[in-house]
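based on what follows, work out the 3D shape:
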Amino acid sequence: MKTEMIYELRRPKHIIPGKKYPALFVMHGMGSNEQDMLTLVNGLEDSFFIFSVRGHLSQGPGFSYFTIEGYGRPHREVFEDAIKKLANFIDEATINYQIDTDQLYLLGFSQGAIVSMTLALTLGNKIKGVVALSGYIPQFVKEEYMSNPGDHLSVFISHGEYDQVLPYEWGKANGEYFTKLGVPVTSKSYPEGHTVSEKNLQDFESWILRELQNK
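Predicted coordinates:
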């Protein structure tokens, strides 16, 4: 597949020629990489093509999708470039693999959750479900973007109650924002910091497998 993004692919073990499969696009947090997120989706490759996408910007020992100019404030031009690159990546993947375009899901942690929610808000009916772990929706996205989440989107939003990086209140606001748009929301909180607990992992995996049944 021709793409400027670096990614890891996990695919169903027994692919039937001509059959289309759901796809899960996974985005990591700032300073991390595509390998880190694969530990959260072990086993889901039985149901999905999984694309774990590396951020295109160097960030410390790892990578990021965008830079920030202040607390909770992405550099807008850099951010919008990332959204464009990720949207193009999703399009390329659906062309080059046996993917059911009615079954596209996004999963992200922290910065990955931020870009995942933004993609879901802007790509219309392309995205069926989003798992947003410990992220936020940038203010300029809420105030200035033309929100178009489509008519079949569902979201799972979780946040640690003791998150020391991105406040718990920001996670609550995510759910409230999607609810106002008429999007079905499953919100979860955990007595954790800026991390994904075992219970959080179990909850979002159960949610996404249930969503697969609701075609």
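
only C-alpha atoms for contact and neighbour calcs from this point on.
Noted.

where do the helices of the protein begin and end?
34-38, 76-96, 111-122, 139-144, 168-180, 198-213 (DSSP state H).

of the ones you listed, which is nearest residue 49?
Of all those, it is helix 76-96 that lies closest to residue 49, at 9.7 Å by Cα to Cα.

list the buried residues in the closest one.
76, 79, 80, 82, 83, 85, 86, 89, 90, 93, 94 (16 or more other Cα atoms under 10 Å).

and those as TSV, adding distance to residue 15?
As requested, those are exported to TSV (distance: Cα to Cα, whole Å):
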residue	distance to residue 15
76	40
79	35
80	35
82	31
83	30
85	28
86	25
89	22
90	20
93	16
94	15
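
the structure of the following sequence is requested for comparison with the preceding one:
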Amino acid sequence: MTENAQPKLPVSVRSAQWAGPDSIATEVSGLIHYVRLPENATADRRVPLVVLSHGWAGDETAMWVFARLVPPGTAIVAPRAPRELPHYGGYFWFDYTPYQRTAEPQSLAEAVSTLRRFVQAMPELYPVDPRRVVLVGFSQGAMVSNALAMTHPQLMRGVASLAGAAVSLPPSLPPVDSLAGFPVFIAHGTEDEMVPPVAARETRDWFARLGANVTYGEYPIGHKMNSAAMRDLQHWLSQVIGDTDFQ
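So this is what the prediction gives:
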């Protein structure tokens, strides 16, 4: 697939619009993406937003399996990571050494900056409430979402890390001193060989030391989510986003 080609969403996903490489939305936000807005969303009635960030070798279609877990009346946006995998297909956020669980500092800093710009642009482009933005990431998408949460938590109401981890932050990305009460959801497979469970436990502890309100779950699966994890995520999202019927 070339950068200019529009990838197709699952047939179960309806009413999502693609912001391709030539769109104003991509120019402003910095990333190609799919977006789905509730019918009642207007500039005078802004709605919550869930940002779905895919993992290594995914694209802006990969995370829509989680769309059904998002509370009704919530906007959903799924960006395409900025870096292309020429030999594998798909896209990725930053250079990462899996077995050492380390991120290349410069590429991680660039990825966090890119995601920050994207999140900040959403209320400019769409009728979404900047006070009710929740990030949901899978694998490497969780890593960059976690990094943004640890450095710029004011941009979101909470973060969900699925089969992901918190990677060491370079000096250019110092974490905040406190995440007191900040909602964090972590779901991880006990049989995950790509991102080992110990990485999720360390992530839980890192967030907890900063004072975050961490909801943590391990499940008898590999590098994926099962129905139990999906139910737990759905419950957490409903709590964090809250009532979507508001002015």
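
coming back round to it: mean neighbour count, the helices of the first structure: which tops it?
Compared across the helices of the first structure, helix 111-122 shows the largest average neighbour count, a mean of 25 (mean count of other Cα atoms under 10 Å).

for that helix, which outside residues touch it?
With contacts defined as Cα atoms under 8 Å, 6 or more residues apart in numbering, helix 111-122 of the first structure is touched by 26-30, 64-65, 82-83, 87, 106-108, 127, 129-138, 141, 145-149, 153.

using TSV, please lay out the helices of the first structure together with distance to residue 10 of the first structure.
Formatted as TSV, the helices of the first structure follow (distance: least, Cα to Cα, whole Å):
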stretch	distance to residue 10 of the first structure
helix 34-38	9
helix 76-96	13
helix 111-122	18
helix 139-144	31
helix 168-180	29
helix 198-213	16
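
and of those helices, who's closest to residue 1 of the first structure?
helix 76-96 (6.3 Å).

next, the angle from that closest one to helix 111-122.
70 degrees (axes from the mean of the first three to the mean of the last three Cα atoms, to 10 degrees).

so what does helix 76-96 of the first structure touch, helix or strand wise?
For helix 76-96 of the first structure, the packing partners by 3 or more Cα pairs under 8 Å, 6 or more residues apart in numbering; DSSP states H and E come out as strand 99-109, helix 111-122.

now that helix: which residue numbers in the second structure?
Using TM-score structural alignment, helix 76-96 of the first structure corresponds to residues 105-125 of the second structure.

now that stretch, how far from the chain's geometric center?
Taking the mean of its C-alpha atoms, stretch 105-125 of the second structure sits 11 Å from the chain's own mean (Cα atoms, centre = their mean, to the nearest Å).

with the first structure overlaid, report how far it is off on average.
Stretch 105-125 of the second structure, aligned to the first structure and superposed, deviates on average by 0.9 Å (mean Cα distance after the TM-score superposition for the first structure).

hmm, who's touching that stretch?
25, 28-31, 51, 82, 93-95, 128-130, 144-145, 147-148, 152, 155, 169-170, 172-173.

give the equivalent position in the second structure for residue 198 of the first structure.
Per TM-score structural alignment, residue 198 of the first structure is aligned with residue 227.

distance of its match from residue 164 of the second structure?
With distances taken as Cα to Cα, to the nearest Å, residue 227 of the second structure is found 18 Å from residue 164 of the second structure.

next, count neighbours for residue 57 of the first structure.
The number of residues packed near residue 57 of the first structure is 16, by other Cα atoms under 10 Å.

show me what it lines up with in the second structure.
That one, residue 57 of the first structure, aligns with residue 83 by TM-score structural alignment.

contact partners for that match?
91, 92, 93, 94.

likewise for residue 19 of the second structure?
25, 26, 32, 33, 34, 35.

closest to residue 239 of the second structure among these?
Closest to residue 239 of the second structure, out of all of the contacts of residue 19 of the second structure and judged by Cα to Cα, is residue 35, at 22.4 Å.
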